[in-house]
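[1] Mind folding the following:
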Amino acid sequence: MKKTLTVDVAIIGSGTAGLSAYRAAKLKTPNVVMIEGGQYGTTCARVGCMPSKLLIAAAERAHQVETSEKFGISYNGEHQIDGRQIMGHLKSERDRFVGFVIEGVNAIPEQDRLVGHARFVDQHTIKIDDDITVNAERIVIATGSRPSYPPAWNKLGSKVIVNDDVFEWDELPKSVAVFGPGVIGLELGQALHRLGVDVRVFGMGGKVGPLSDPKVTECAIEVFKSEFYLDVNADVKSIELSEDGSAVEVTHINLNGEVETFTCDYLLAATGRRPNIDTLDIQNTDIALDERGVPIANPSTMQTSVPNIFIAGDASNQLPLLHEAADQGFIAGTNAGSFPDIESGLRRSAIGVVFSDPQIGTVGQTHHQLTNQYHGNFAVGEMSYVSQGRSRVMQQNKGLMRVYGEFGSNKFLGAEFFGPASEHIAHLLAWAHQQNMTVPEMLDMPFYHPVIEEGLRTALRDLNETLRSCNCPKEDCSNCTPGC
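    Next up, the predicted model:
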């Protein structure tokens, strides 16, 4: 039955950003609807951060068994990994997390929930399938993103998979080729390797995870390569199905410079994600798009070039992280609800963590961003985890930390690091960054002994010495940071 609704705010999408936008908009106006074209349950809970951490937790337990000899704990080399039990536990806990999200959605009044594929008719009108027309004064796009890979790989049929598919396995495969050593590829690739899967990780351009600092990148690559097959500059000659269609054959130049064919059960595509914008008929609006076809939005207000349309979460392709999606959704929903009164929302310091082992952390401005902004004229402090006391005690003394500061102001600018407990150190640094602390102020904070955080103090001390011995020219220099 066809019907037409008139609302103040329409939210397209019910993921983390959409739910946050809905709740924020409802605080400003009662007439809000949320439209969902797929399953309820956020990307994080269903196919992202939570199920991946469950797989990683199992992998860490297996790895601890294998690396206990130095502590005098014997290991005979033959512990059994029950892939079916691992995946059963993962899916059970995953479903529990998804259930909490669905409970939250079900608490939303039924009249505020619309189901179907939404597409723009114009800047105030949304069509849902062929049944419902929504006339909305304001609209928030919160449609999320999906995995993306080269179309040529579709010839592999069910043998090409994405992270979503991994979490539907009933049993672990024998072998997997992972393409893309970014966050997803590193986490899943290493976890599968530690659970007994024959894994090879292929990349391009020498990158690993979110790192841009060349020294930290080099350290991370060497550590990962010592554990599992990783080629960040892979020369792949061909990717084909086997003759009987039961496997994938990846022919490449291996790390020894020889031509080799790796035959595996699956090709896991971890080559990036694509904002779900292309199915919205966005061309029926006047929204300005970037070169990727993604709406351009003000990061402080999440307002697009069309004043009554906002965007939030992975669909905006700004920072595809859960906490960012929640913040963006709140900003977009608040402004959509109170339109035309628009306010800048709270944007927090950038923080990122990769749950590999060792973990990767990034805070504030990256090495790449600072190089572009300051033309290389910024201070760097460094600390190796190799001799760091607490890390060595735990036999986790691998990695490198690099912290950045501004000459003259002594302001802490950011950090990239690869080492144990990076998820915790990242939070300390992000709080300091958001408070605009200087490096001397950070060094005035308490550090216990013996803890891994003492390594952070070592890096900050090194950075402080560099800041105090600024060698910038005395005369005015447009390429130098303030104070030099």
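
[2] use CA for all of it now, contacts and neighbours both
    OK.

[3] Quickly find the element holding Asp165.
    helix 163-166 (DSSP states H and E).

[4] likewise Ala45?
    helix 43-47.

[5] same check, this time on Gln373
    Counting by DSSP H and E, Gln373 is part of helix 367-374.

[6] To compare against the first, here's the next sequence to fold:
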Amino acid sequence: MTTHRADVAVIGAGTAGLSAERHARRHGARTLLIDPEFAGTTCAMAGCMPSKLLIAAADAAHGARDAGEFGVRTSVDVDGPAVMHRVRRMRDDFARGVRQSIDDLPDGTCLQAKAAFEAPGVLSLDTGDRVEARAIVIATGATSAIPKPYEAVSDRVLTNATLFDIDDLPGTLAVIGAGPLGLEMAQAMHGLGVRVEVFDAGDRLAALPQETSDALKAALSPHFPIHLGCTPEPSPDTDGVALSWDGGSARFERVLIAAGRPPALEALALENAGLTLDDHGTPVFDPQTMQCGDAPVFIAGDANHDRPLLHEASDEGAVAGRNACDYPNVGATARKVPLRIAFTRPEVAVVGTLPDADDDTHVTGRADYSDQGRAKVMGQAVGMVTIHARTSDGCLTGAAICAPQGEHLAHLLAWAIQSGLTASDVLDLPFYHPTLAEGLQPALREICKQAGLEKPWQRDDDPLPGSHGGKPRG
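    Now for the predicted structure:
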């Protein structure tokens, strides 16, 4: 048995763990990075990148299939094996880049093993070795879970960890979970010719506000069924899975479980770490320092399940790594404006903080993208944007988006919110015509009017033709 000693030990070599190790080392710490596989990040292997590769293939098929609207005649023949081969080839290239960055770490930094707490500050490894560290960062990520009812049909079940390894597209697919991943993959598979149905026990899509969820459902449901408030019962069927639910039943070749990814904490023996755990078994931590209580333990990324997104994991890893290095001199870091995006078509996003329905300290403006000029030109006139601001000063605080190319609108609004801009400030910025961004102006004007901040030159007395679907008045 060998005892490895370090200033900072990081458990997990995903986005958060790599960021934590790098920042701790840059601040002068002797670091150890512990991972059982060093296979690459979730983003590269089973998340952001392969899912967007599949969506890109579906976009190409959809564009060709719907080109007739623009007077372009074409036909579509989807080669499933070729689609999946490109997904894997490019995914593996992204993952290879991550593994190369790991290979470039200083000698002796990486320990390939599974780690568990033996005592505060002490880790036992499944290799028989031990690690003693002045501070420890937990960055174990999250894991795909198969609900118990689906264990009997597990040979037909896919998760984000296995979806991109299939050799060919299935003929039919049931998607369990109407979160971002479930909806993205459902729409992509549908665009590639797969018969898809989506099931979710909740009453909203992708944890969106009701109004935005309704707009997204209106855009998606004409193409494939979405069953909300529904928990289907699976059973084995010849070469597939039979699902039955209140009011229906159907058979599918495959089932994609996209109903959430719990933090991967069970194997860590957290009971030996001297930490306070919440009702879900997650260490209680400060999101501005990433510290667990007052212990020399920090938790970052999907493992804490606070903001399970890549850019947040990278930021949290940086904060955790710096504070682990400097412990006990722990410093708080202001968090960026919350931003989450689902790459459905239309894209949806939630930016900042959304007020409660009965909150009278905020005003709300709406922009209708089903009647927006550039969206009509693109043949994508669908959706809406809701923007919120403080009544007292018109400062933007949050937004919910369902609109074509909503990822770009979300970034613009996130930057405006984090910069402390008012709706009036944003209206004084340039809006090019014709663009999707100028479609935000009606919502911003509505906020200014409600908050009493309207300026004469910002009124919508004579809008540009087609800027948001209306004709010039006056």
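
[7] hmm, back to that, quick one: the following helix or strand past the helix holding Asp165 of the first structure to the second structure mean distance?
    Sequence order places strand 175-179 as the next helix or strand after helix 163-166 of the first structure, per DSSP H and E. Following the fit onto the second structure, the mean deviation recorded for strand 175-179 of the first structure is 0.5 Å by mean Cα distance after the TM-score superposition for the first structure.

[8] Could you tell me where strand 175-179 of the first structure falls in the second structure?
    Per the alignment by TM-score structural alignment, strand 175-179 of the first structure matches residues 172-176 in the second structure.

[9] Check what contacts the matching stretch and list those residues.
    Under the contact criterion Cα atoms under 8 Å, 6 or more residues apart in numbering, stretch 172-176 of the second structure has outside partners 182, 186, 194-200, 252-259.

[10] Among those, name the ones in helices.
    Among the contacts of stretch 172-176 of the second structure, DSSP state H puts 182, 186 in helices.

[11] and Asn377 of the first structure, how many neighbours?
    20 (other Cα atoms under 10 Å).

[12] Go ahead and confirm it touches Thr371.
    Yes - shown here, Asn377 of the first structure and Thr371 form a contact pair, counting by Cα atoms under 8 Å, at 7.5 Å.

[13] Helices of the stretch 151-300 of the second structure, residue ranges please.
    180-191, 210-220 (DSSP state H, counting those that start in this stretch).

[14] picking that back up, residues in the second structure aligned with the helix holding Asp165 of the first structure?
    The aligned range for helix 163-166 of the first structure is 160-163, by TM-score structural alignment.

[15] list the buried ones in the matching stretch?
    Buried residues in stretch 160-163 of the second structure, counted by 16 or more other Cα atoms under 10 Å: 160, 163.

[16] What of stretch 239-251 of the second structure?
    So for stretch 239-251 of the second structure, counting by 16+ other Cα under 10 Å, buried means 240-243, 251.

[17] any residues touching that stretch, and which ones?
    By Cα under 8 Å, 6+ apart, stretch 239-251 of the second structure touches 153, 156, 230-237, 252-255.

[18] make it 7 Å
    Contact partners of stretch 239-251 of the second structure, identified using Cα atoms under 7 Å, 6 or more residues apart in numbering, comprise 153, 156, 230-236, 252-254.

[19] what separates that stretch from the chain centre, distance-wise?
    Centre-to-centre, stretch 239-251 of the second structure and its host chain are 29 Å apart (Cα atoms, centre = their mean, to the nearest Å).
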